[in-house]
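In: What follows is a predicted protein model with its sequence.
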Amino acid sequence: MPQLWFRSALLPGGWARDVRLTVEAGRIAAVAAGVAPEAADERHGIAVPGLSNLHSHAFQRGMAGLAETRGPERDTFWTWREVMYRFLDRLTPEDNEAVAAMAYAEMLEAGFTRVGEFHYLHNDRDGTPYAEPAEMAFRIAAAAQATGIALTLLPVFYAHGGFGPRPAVHGQRRFLGSRDGFARLVEGGRRAVAVLDGAVVGIAPHSLRAATLDDIAAILPLAAGGPVHIHAAEQVLEVEECVAALGTRPVETLLDGAPVDSRWCLIHATHLTPDETRRLAQSGAVAGLCPVTEGNLGDGIFPLEAYAEAGGRFGIGTDSNVLIGAADELRMMEYAQRLSLRRRNVLTGPASPSTGRALFDAALAGGAQALGVPAGLEAGAAADLVALDPDHPALVERDGDALLDGWIFAARSSPVLAVWRAGRPVVAGGRHVDHAGITARYRATLARLLA
């Protein structure tokens, strides 16, 4: 049984010194604190639990930075979406696998050990289903297996082009499907992830633009107790169109018309009224916040202080994968609140004065809930952990919560030194163990796609 010894580790009860984790069959078999290292121990400095990246569109990593040139009109989320549609025109299943593997390797290097793949790229380039309807899900699973990241697969139901419902546009042809077709996609997704350790399958009605409340009610049984994710209220125009079509706002519509509870994750939920904020917090659902992408797209700022004060749960996701970093998401989250409210250390309180610790704890718990798994370094849990470099300039001479403050707010380069997923080393020396191979395949893929 491998034994990992750490000078300091963040356990469910708080920071502990001189910690040995015994790993057996991918799980933590025992945790001992205050013990001296033994000859057989693999010794490291600082251990923290791996975080869950609750919202990813892996294929979008390949277009990162391609939408940063202004078009003839004022650019918005909707003009960015047209760039995304064009990028998809040439993407093959092999391309999708290569790009996803690059994204997943970077996630592991950044401190994420599980990803929630909001998987809506289903059809061939002309919009017809593949012979294996879940072909693209098998490619996502292959990328997860190759990199070692844990996967929560969230097949997306996408039936309409907008509120009304409106017919789909040409750029949405690779996403579309019927209720019956979606059942086949979910079944195929379960087959695709069967080879993966600890995989979870849920469902994701894309949004109220793409799935009506009747659609959502019809497909909910396919979740079979697993997570349910949906985009909601990301854009002001989305809210306005929802009110025009349905008479209510997106989050209000979901809370009134769907059984939103702790299995649900509302992605973005940026534009909320105070009443929606309170009700969402009370529902037990998780708000899936993607601050880097929301900043990149100009979405707006989630009312996090009010939501947290109402007891709301949240986690973080890398969404468009324009930049992949756990610390980057948490830093952006706090800084957006500071800029909006013109105060510092917004999410702290008397019981948790460290902003880094408050952010990390909330993202750890909320992300795990949203992806349908437990979290934390304790006996019986998956051995998903991250070793930080104690000699990194942002961490030297720091201890306890100050380590998280240093990582999130003061590190120019990542202090993530090693990562284990289910006890298997997947990052060493700050790099994925197959960094060279994954990067070479990604380069070849992009060379063809962007030629």
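Out: On my side now, so go ahead. Residues are numbered from 1 along each chain as shown.
In: For the rest of this, base every contact and every neighbour count on C-alpha atoms.
Out: Fine.
In: can I assume Glu117 is in contact with Ile149?
Out: No: the criterion here is CA atoms under 8 Å, and Glu117 misses it with Ile149 at 11.3 Å.
In: Can you pull out the residues in contact with the longest helix belonging to the chain?
Out: Ranked by number of residues, the top helix in the chain under DSSP state H is helix 93-110. Counting by CA atoms under 8 Å, 6 or more residues apart in numbering, helix 93-110 makes contact with 58-59, 61-62, 113, 115, 135-136, 139-140, 142-144, 146-147, 149, 321, 324-327, 414, 416, 418-419, 426-427, 430-432, 435, 438-439, 441-442, 445, all of which sit outside it.
In: do that again at 7 Å, thanks
Out: 58-59, 61-62, 136, 139-140, 142-144, 147, 149, 324-326, 416, 419, 427, 430-432, 438-439, 441-442, 445 (CA atoms under 7 Å, 6 or more residues apart in numbering).
In: In helices only, show me those.
Out: Per DSSP H, the subset of those in helices is 136, 139-140, 142-144, 147, 326, 438-439, 441-442, 445.
In: gap between the residue nearest to Ala143 when sequence neighbours are not counted and Val419?
Out: Setting aside the residues directly before and after it, Ala143 is nearest to Ala101 in space (CA to CA, 6 or more residues apart in numbering), at 4.6 Å. According to CA to CA, to the nearest Å, Ala101 and Val419 sit 16 Å apart.
In: And for Pro12?
Out: Applying CA to CA to Pro12 and Val419 gives a distance of 19 Å.
In: mind checking the end-to-end distance for stretch 155-167?
Out: So stretch 155-167: terminal residues 21 Å apart, CA to CA.
In: hold the first one in mind and look at this next one:
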Amino acid sequence: MPPPSKKPFLPPTSYTRQFEPAAPAAPAPARPAAGAHAGETGWLPDLVYTGDTFEEGLAFFADPLGRITRFSREPADLAAARRLPGQAAMPGLVNVHSISWQRALRGRTEQVARNVEPIAGAREAATALAQRLTPEDIFETARMVFTEMLLAGITCVGEFHELQNRPDGTAWPEPHLVADQVLRAAREAGIRIALFNVATLRGGHGQAPETAPARVRAASIDAFLRETEALRAAVAGSLPADEAWIGVAPESLARVPVDAFKAIGTYAHAQRLRVQTRVARSAEDVAACVAEYGRGPVAVLAEHGLIDKRLTVLHGNQLSAEDSKLLGTARAAVGVCPLSEQNLALAAAPVEALLAAGAGVVLGSESQGQVDLLREARALEYGLRVAQGRRPVVAADAARTLFTAATVTGARSLGATGGALEVGRPADFFTVNLYDPSIAGADPETLLASLVFGLERRAVKEVWIGARQRITGGRHPNQGPIVGKFVEMQRRLWGKPATP
């Protein structure tokens, strides 16, 4: 390893000042290293990403609440910190949009007739699966997905919670039964979660309420708001605020009429909740919105004051130049899921225009065809390169912009406390093996680009959340039982042997 840098070091606190301050992180961190300040835990990897560059010879420390307290080059601190040789540490990745239960469909929707419309075909398969899943199935699938996320360096996830009813559309006898299963899965896996309660009130633009799938249909907007508030209060009263919290997600203007959308927006503003909604996923979506409202979905939301910095619109594959300006002016975010969208033959969102307008761009794994947020990042950039015939597209320094989308901007989108390794924020980070073949030979100046454009998931070695270790040596402590239970569930669900 090269000798430690001689240049002065200032703790990395400035580059995310624009974002919201951190709340206390989860309790019960790992045991402090000998010689650290009272109650502190410290780490000394070969390299630490501070938001500007990779630093050598730099230790960082967290207090008993799991919050980063300081960075140091002092010899005594370097000796006291836990040594992570051959590793680089980066802030944990933030997966803004996940539908965990769709993991059960992986590999099972790829053999379809050529004339089937991609979105309709995927929706039909997902609806059929949703009718078969029990609450326990949803738990096992979510726990499997959240474990996969940890193995990929993801420390926080935004989960789109749609399956709120029994298959026949009636309520479960236990309030929030399925939400509790998803939250339990996150807690057992050890990942932070923003659970977005999804509102669906009709099947599409201009359609009657009964056209919505029974498993996801809310009885009314008033019933949805009552149930969401009860869920919010229950989660706030039983789980640490930065481990699990509630957001709201009017599914789209297609499935939530604008007056109901406004009611959800008013509630979210009063409770300071994050909001997600699907927007302009396809040209057909936009045309149907124009037919009902006389303008596209972003214009409708803007007209009714529903776009602000707490909103993340999902997909946005057919956003116009004016849409990008409206979202950017409001400092809203756009959540793209490149692998899921490419699987459905959807064009990429106009990321370059969104960034230029001031909108945030964040990343998600949505349908879980593959769980790898850095692969999502490179798929986004490569898809844009193919479409535009040039490189790079998202920014001159594409790697830095994409990594920021997967960390800092993603955390802001969810209202999460992490996203950066800086004083006052939680010690949420992952390390990679610098000698993994996928990045071997990278130096501090080229490592970020090597990670974004070349890292294989197997290179992720350790994952820590709130100074508590979740992944050790590239493996979750309960990986065997978690995978085994999921394989058993798949075998039962599909009626034939499943493989992990």
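Out: Perfect, I can see it now. Nothing here was measured: the structure is a model prediction, and the numbers come from that model.
In: Need the TM-score between these chains.
Out: The TM-score (TM-score structural alignment, normalised by the length of structure 1) is 0.94; 446 aligned residues with a CA RMSD of 1.8 Å.
In: Could you tell me where the longest helix of structure 1 falls in structure 2?
Out: Here helix 93-110 of structure 1 aligns to structure 2 at residues 135-152, judged by TM-score structural alignment.
In: swap in stretch 49-65 of structure 1?
Out: So stretch 49-65 of structure 1 sits over residues 91-107 in structure 2, by TM-score structural alignment.
In: what's next to the matching stretch, contact-wise?
Out: 126, 138, 141-142, 145, 153-160, 335, 362-369, 373, 406-407, 410-411, 414, 419-421, 428-430.
In: Show the buried residues in these.
Out: Buried subset of the contacts of stretch 91-107 of structure 2 (neighbour count, 16 or more other CA atoms under 10 Å): 126, 138, 141-142, 145, 153-160, 335, 362-369, 373, 406-407, 410-411, 414, 419-421, 428-430.
In: how near is the aligned partner of Thr407 of structure 2 in structure 1 to Gly26 of structure 1?
Out: Counting by TM-score structural alignment, Thr407 of structure 2 lines up with Leu364 in structure 1. Noted for Leu364 of structure 1: a distance of 19 Å to Gly26 of structure 1, by CA to CA.
In: circling back to that earlier point, now the longest helix of structure 1 and helix 135-147, what's the angle there?
Out: 40 degrees (axes from the mean of the first three to the mean of the last three CA atoms, to 10 degrees).
In: How far off centre is helix 93-110 of structure 1?
Out: 13 Å (CA atoms, centre = their mean, to the nearest Å).
In: what residues does whichever helix or strand comes after that helix touch?
Out: The helix or strand immediately downstream of helix 93-110 of structure 1 is strand 112-119, counting by DSSP states H and E. Outside of strand 112-119 of structure 1, the residues within contact range by CA under 7 Å, 6+ apart are 50-57, 149-156, 204, 326, 371, 384, 421.
In: After superposing, tell me the mean distance of strand 112-119 of structure 1 to structure 2.
Out: With mean CA distance after the TM-score superposition for structure 1, strand 112-119 of structure 1 departs from structure 2 by a mean of 0.6 Å once superposed.
In: Could you tell me where stretch 465-479 of structure 2 falls in structure 1?
Out: By TM-score structural alignment, stretch 465-479 of structure 2 lines up with residues 421-435 in structure 1.
In: how close does the residue most central in space within structure 2 sit to Leu319 of structure 2?
Out: In structure 2, the residue lying closest to the centroid (CA atoms, centre = their mean) is Asn95, at 1.6 Å. Distance from Asn95 of structure 2 to Leu319 of structure 2, counting by CA to CA: 22 Å.
In: how about stretch 274-284 of structure 2, aligned to which bit of structure 1?
Out: The aligned range for stretch 274-284 of structure 2 is 227-237, by TM-score structural alignment.
In: mind listing what's buried in that stretch?
Out: Pro227, Val228, His229, Ile230, His231, Ala232, Ala233, Glu234, Gln235.
In: With stretch 399-417 of structure 1 instead?
Out: Buried residues in stretch 399-417 of structure 1 (16+ other CA under 10 Å): 400-411, 414-417.
In: ok, now stretch 214-228 of structure 1?
Out: Those would be Asp215, Ile216, Ile219, Leu220, Leu222, Ala223, Gly226, Pro227, Val228, for stretch 214-228 of structure 1 by 16+ other CA under 10 Å.
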